[in-house]
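Student: whatever this is, show me its structure:
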Amino acid sequence: MKASSIFAALFAVALAAGLTACQPRDESMGPAQKAGQAVDNAGDKVARELHDKLDQANLAAQQALISAEQTRVKIAAATEDASKGLDKATEEVGKKVERAGEKIQESAKSK
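Tutor: Next up, the predicted model:
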């Protein structure tokens, strides 16, 4: 064989090998990769659901705090009203006792 024929044959083999190496690979995942992705997806789903439940619990806690604060304000207002009513009743009783004392003094003077 001539050197040019050998060179041409080697060049053709090298070219063919190079072209097959440059072919795109099959991008599908293997079984271990698929299992890993399934585990990752399941973990993400559980995390999302957990965060949703935590958000719901936090919202319920905030609503309970708001309700408790509203109740505290109502109790404070009712206590203040009751205190005012008690003060007024005490004042009225004081006036009646004072009148009764005056009547007793007048009765004592008359005798």
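Student: from here on, contacts and neighbour counts on C-alpha atoms
Tutor: Will do.
Student: distance from the longest helix anywhere in the chain to the middle of the chain?
Tutor: Assignment by DSSP state H gives helix 31-110 as the longest helix of the chain. Averaging C-alpha positions (Cα atoms, centre = their mean, to the nearest Å) puts helix 31-110 22 Å from its chain's average.
Student: here is a second sequence; please produce its structure as well for comparison:
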Amino acid sequence: MYDTDKRKLLSALSHGAIFFSTAFISVGVPVAIFFVSDDPVVKENAKESINFHLNVWFYGFIITGLVWITFGLLLPLAGLGYLLHWGLTIWALAQVFSNPDTPFRYPLIFRIL
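Tutor: Next up is the predicted model:
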């Protein structure tokens, strides 16, 4: 049996790490949690968070390129991207706290891990 409070905390840290910064450093939190934790739900949440980080960066590069190519005409797309990435992260945190025994899965992302 695993400690529910510890599971909630580590899972929330994994998903919430993207709020620390959009730099590459923020992915270090779920990577560290993945290697340190022995809880299978926490490990799945950490993996999902790592995949989400990779997706956010990938789509961020695409959106940034499109904004530059169109001389800023697609700048609202960047705002939509931020709203989507923050909204999905808040949803993940809410799910982790309300149902700590089930790993959260982000919809419509590519899963590399």
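Student: can you give me the TM-score here?
Tutor: For these two chains in superposition, a TM-score of 0.31 is obtained (TM-score structural alignment, normalised by the length of structure 1); 38 aligned residues with a Cα RMSD of 2.2 Å.
Student: one step back: helices and strands around the longest helix of structure 1, which ones?
Tutor: Helices and strands touching helix 31-110 of structure 1, as assessed by 3 or more Cα pairs under 8 Å, 6 or more residues apart in numbering; DSSP states H and E, are absent.
Student: could you list the buried residues of the helix or strand encompassing W68 of structure 2?
Tutor: Using DSSP states H and E, W68 of structure 2 sits within helix 40-69. Buried residues in helix 40-69 of structure 2, defined by neighbour count with 16 or more other Cα atoms under 10 Å: 41-56, 60, 63-64, 66-67.
Student: next, the angle helix 40-69 makes with the helix or strand following it.
Tutor: Next in sequence after helix 40-69 of structure 2, counting helices and strands by DSSP H and E, comes helix 75-98. Following axes from the mean of the first three to the mean of the last three Cα atoms, to 10 degrees, one obtains 170 degrees for the angle between helix 75-98 of structure 2 and helix 40-69.
Student: what helices and strands are in contact with helix 75-98 of structure 2?
Tutor: Contacts defined by 3+ Cα pairs under 8 Å, 6+ apart place helix 75-98 of structure 2 against helix 4-16, helix 40-69.
Student: quick one: closest of these to V31 of structure 2.
Tutor: Minimum separation from V31 of structure 2 across the helices and strands packed on helix 75-98 of structure 2 (Cα to Cα) falls at helix 40-69, 6.8 Å.
Student: packing partners for the closest one?
Tutor: Secondary elements touching helix 40-69 of structure 2 (3+ Cα pairs under 8 Å, 6+ apart): helix 4-16, helix 28-36, helix 75-98.
Student: possible to save these as TSV with mean neighbour count?
Tutor: Converted to TSV, the helices and strands packed on helix 40-69 of structure 2 look like this (neighbours: other Cα atoms under 10 Å):
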stretch	mean neighbour count
helix 4-16	21
helix 28-36	17
helix 75-98	16
